[in-house]
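Colleague: I would like to see how this sequence folds:
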Amino acid sequence: MKKILIAFDGLSYTKDSAAFAIRTAVASDSLLVGVFLYDLRYARLLHTYRWDVPLQHYYYDVSKIERADEKVVHESIKAFRKQCDEAGVHYKVHLDRGVPLLELLNESAFADLIIIDTKTSLFDLSDHKMSTFLKDLLVEARCPILIVPPRSTDIRHVFVAYDGSESSVLALKMFSYLFPEWNELSTTVLFANRTASNHLPRNSEVKDLAARHFRKVQYKVLNGEVDKVLIDFLKKHKEKSVVVMGSYGRSALSRMFHSSLSNKVIEEVKVPVFITHQ
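Modeller: From the prediction side, this is the model:
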C-alpha cells in the first residue's frame, strides 16, 4: 500500500480528478488523502475585483466572504467523502489553511505521489496555461507528481519520454515502482533525436532495464526538432495514455533546459503526465 495525495483548490473541487485518483488508489490498494488547500490571504480580492468594481463601492466584509468560502470548502470535502465511500477506497481528508504551496510541499515529504489537476491555480490570474502555483509545485515537490487534465480516463498505454539523462531513467524506475499494476500495459520508450540516427542513447542498458520493468515494451525514435516531433506524436496517441518524464531537476540550470518541454507536454497534449525529480 502507498500514500497518494490528491490536491484540490478548496474553492474549486474537480469531481473528475477525484474519480481518477480514486481509481488509481483502488487499483494499487493505496491510502488516498484528499488535501484541500484554502488560502486565507484575502489580499487576492484586490486583484479579483479592482477592475470591475467602481472605486466608491470598493468595500467588502472579509468575515462574510470567509464564511461563504468555508461553506464551499466543506461542500467540496463532503463531495469527496461521498465519492470515496461509494468506491470503497481507504481515504483521509486534510484541510490545509495558510500558504497553499508551502502546505502541500510539507505534505509531499510524507507521501509517495501527488495527483493534481492541470487547472489548479489557487487564484493565479496570469494568462499562462499553467499557473505559477503548479509550476512551483512541479519544481519543489518532495515526491513524484501525476498531473492530470480535467477529464481523465483509465490508462491503457504508457509512453516513457527518454533522453538518455539520469532523470529520465529515474522517472522510468519510479513510475514502475509506484504503479506495478500498470507494468503490464503496452509501453513505448520514446526518444526524440535531432539527427537521422535511430539509436537510443545507452541503447543496450536502457532496453535491459525497461524490459524488466514493463512486460510489453517497445522502442521508438522520432527524428526532427525534439519539442515538435515529441508533442505531435503524443497528440496523435494520447487516448487513454500516460506520459512519464523526468524533466525537473533541482538545479536552476537543469530547470532552464528541461522544464520547458514538460510544460509544453502538459499544456498542449492534455494527457496525464508523471514527473519526478533527481
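Colleague: can we go C-alpha only for contacts and neighbour counts from here?
Modeller: Noted.
Colleague: can you pull out the strands in this structure?
Modeller: 3-9, 31-38, 90-97, 113-117, 145-148, 157-161, 186-193, 216-223, 241-248, 273-277 (DSSP state E).
Colleague: for the ones you listed, which one sits closest to Val206?
Modeller: strand 186-193 (9.3 Å; CA to CA).
Colleague: residues touching Lys2, list them.
Modeller: For Lys2, the contact set (CA atoms under 8 Å, 6 or more residues apart in numbering) comprises Ser28, Asp29, Ser30, Leu31, Ala111, Asp112, Leu178.
Colleague: can you flag which of these belong to helices?
Modeller: Among the contacts of Lys2, DSSP state H puts Ser28, Leu178 in helices.
Colleague: list only those of the contacts of Lys2 flagged as buried.
Modeller: Ser28, Ser30, Leu31, Ala111, Asp112, Leu178 (16 or more other CA atoms under 10 Å).
Colleague: I figured the fourth one hits Ala7, correct?
Modeller: No. At 12.0 Å, Ala111 does not count as touching Ala7 under the criterion of CA atoms under 8 Å.
Colleague: let me know the closest of the contacts of Lys2 to Leu190.
Modeller: Nearest to Leu190 among these: Leu178, at 20.3 Å, using CA to CA.
Colleague: let me see the contact set for the closest one.
Modeller: Here Leu178 is in contact with Lys2, Asp112 (CA under 8 Å, 6+ apart).
Colleague: for Thr118, give me its contacts.
Modeller: With contact taken as CA under 8 Å, 6+ apart, Thr118 is in contact with Met130, Leu134, Ile147, Val148, Pro149, Pro150, Ile266.
Colleague: my guess is Ser152 contacts Asp16. True?
Modeller: Yes. Counting by CA under 8 Å, Asp16 is a contact partner of Ser152 at 7.0 Å.
Colleague: and the two? Which one has more around it.
Modeller: Ser152 (21 against 16; other CA atoms under 10 Å).
Colleague: alongside the first, I'd like the structure of this one:
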Amino acid sequence: MHRIILHANRDDGFDVRVEAAMAIARVFNAHITCLHSRQNMTVTGDVYAAGMFTAVLPPSIEEDIRKEEQAFRDHCSRMIESEDVSWDWKVRLGLPERAFARESVLGDLVILSPAGEDIGDQSGETFLGRTLVAAGCPVLVAPRAEVRFATEGRVLLLWNGSPEAGRALKGAMPFLRRAAAVRILGIGEARSDRPGPEDAARYLSRADIRAETREVANGDAEDIVQDEAAAFEADLIAMGAYGRSRFSELILGGVTQSMISQTRHAILFAH
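Modeller: Below you'll find the model as predicted:
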C-alpha cells in the first residue's frame, strides 16, 4: 500500500479518519493525500440539487470561506505533522465523488466516515454511495471514535462469489496478510456458478493466509453480519459494495445500503 486518499472535510468523523489513516500509513509506510473537495468560490449551492439553489457569493463571504478552509487545513496539519508520516493537501472543485474517482486512480485506499442523516453534504448517504461506486480503489469506512482501527486485528470477509466480493478480498490483502485471524462468511444460498467460501480460502492459502470458513443460509443479511462480526470480535469487515445497482439497493434495500451507516466496525468496501 503506497497512497491513502483521506477525505478532508470538516465534520464529526474527521479526527477519527485521520487517526485511522496515520495508523495505516505508519504500518505500510504509505503517503496520505488529504483530499478537500469544494465548489467554485464564485458560486454556492447544493451540489446534489442539480444546481437549483446556486447563487453568486459576495466577496466578504468568499473571504470567510477561505479563512475557514485555511483554519481547517491548519488543524489537519497539526494532527499529521506530529507523526512521522508523509502527507500532502489537495483541493478539487466540483462534485466530491468525482474528485475521489480522479485521485483514486493512483490510490490504494480511500478513507471515509459512516453515512450521516444529511443527504445534501459530504457526510450523507448520497455522497458515500456515489463515492463507493466511483472510487477506483477500495474504500475504508472508519469506525466510531471510541473504536480504534487495528491494522493487525481480526478480519471478517463477506463472501457470495461475486466480482465485487472478489475485488474486496484482493483489496483487503494488505490487512489479511497481517490479520490475527480471518473468517470467510458465506451468506445466503450458495450459487453453483460462483466460487464458494472454500474456494476463497484456498486462494488465500496460496498467499500463506489461513482463513476459516462459515456459511449461514437463512436470515436477514444485515442481522447476520452484525451478529457474526460481534461473535468473531471482528476489527474489520471486508465486503463487496452494490452487487446490484445502487438505485436498486436504494429502492429495494440491500446489505451495502444498510452497512454504510453502521458505526460499530471498520468496513472495507470494493465495488
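Colleague: picking up where we left off before, now, among the buried ones among the contacts of Lys2 of the first structure, which is nearest to Ser76 of the first structure?
Modeller: Leu31 (19.2 Å).
Colleague: that closest one matches what in the second structure?
Modeller: Using TM-score structural alignment, the equivalent of Leu31 of the first structure in the second structure is His31.
Colleague: ok, that match touching Ala21?
Modeller: No. Judged on CA under 8 Å, His31 of the second structure makes no contact with Ala21 at a distance of 9.4 Å.
Colleague: which neighbours do these two share?
Modeller: In contact with both His31 of the second structure and Ala21: Ile4, using CA under 8 Å, 6+ apart.
Colleague: next, the angle strand 90-97 makes with the longest helix seen in the first structure.
Modeller: Longest helix in the first structure by number of residues (criterion: DSSP H): helix 62-87. With axes from the mean of the first three to the mean of the last three CA atoms, to 10 degrees applied, the angle from helix 62-87 of the first structure to strand 90-97 works out at 170 degrees.
Colleague: which residue ranges form the helices in the stretch 101-250 of the second structure?
Modeller: Along the stretch 101-250 of the second structure, the segments classed as helices by DSSP state H, counting those that start in this stretch run 125-134, 163-171, 173-178, 197-205, 221-232, 246-252.
Colleague: export the ones you listed to a markdown table and append columns for distance to Leu93 of the second structure.
Modeller: Converted to a markdown table, the helices of the stretch 101-250 of the second structure look like this (distance: least, CA to CA, whole Å):
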| stretch | distance to Leu93 of the second structure |
| --- | --- |
| helix 125-134 | 15 |
| helix 163-171 | 28 |
| helix 173-178 | 31 |
| helix 197-205 | 40 |
| helix 221-232 | 36 |
| helix 246-252 | 24 |
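Colleague: of these, which is nearest Val85 of the second structure?
Modeller: helix 173-178 (18.3 Å).
Colleague: roughly how far is the closest one from the heart of the chain?
Modeller: 16 Å (CA atoms, centre = their mean, to the nearest Å).
Colleague: quick check: buried residues in that helix?
Modeller: Met173, Phe175, Leu176, Arg177, Arg178.
Colleague: the third one reaches Val155, doesn't it?
Modeller: Yes. Between Leu176 of the second structure and Val155 there is a contact under CA under 8 Å: 6.9 Å.
Colleague: quick one: common contacting residues for these two?
Modeller: Val182.
Colleague: contacting residues around Ala49 of the second structure?
Modeller: Gly120.
Colleague: so how far is Ala43 of the first structure from the aligned residue in the first structure for Gly219 of the second structure?
Modeller: Counting by TM-score structural alignment, Gly219 of the second structure corresponds to Glu225 in the first structure. From Glu225 of the first structure over to Ala43 of the first structure the distance is 44 Å, taken as CA to CA, to the nearest Å.
Colleague: who has more neighbours, the two?
Modeller: Using other CA under 10 Å, the more surrounded residue of Glu225 of the first structure and Ala43 is Glu225, with 12 against 8.
Colleague: my read: that one touches Phe191, true?
Modeller: No. Checked against CA under 8 Å, the pair Glu225 of the first structure and Phe191 is beyond contact range at 11.6 Å.
Colleague: let me have the buried residues of helix 173-178 of the second structure in a markdown table, extended by distance to Asp84 of the second structure.
Modeller: Below are these laid out as a markdown table (distance: CA to CA, whole Å):
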| residue | distance to Asp84 of the second structure |
| --- | --- |
| Met173 | 24 |
| Phe175 | 21 |
| Leu176 | 24 |
| Arg177 | 23 |
| Arg178 | 21 |
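Colleague: just the closest of those to Cys76 of the second structure, please.
Modeller: Closest to Cys76 of the second structure, out of all of the buried residues of helix 173-178 of the second structure and judged by CA to CA, is Phe175, at 25.4 Å.
Colleague: distance of the closest one relative to Ala238 of the second structure?
Modeller: 10 Å.
Colleague: repeat for Ile224 of the second structure
Modeller: 14 Å.
Colleague: which one of the two is surrounded by more residues?
Modeller: Comparing Ile224 of the second structure with Ala238 by other CA under 10 Å, the one with more neighbours is Ala238, at 28 against 17.
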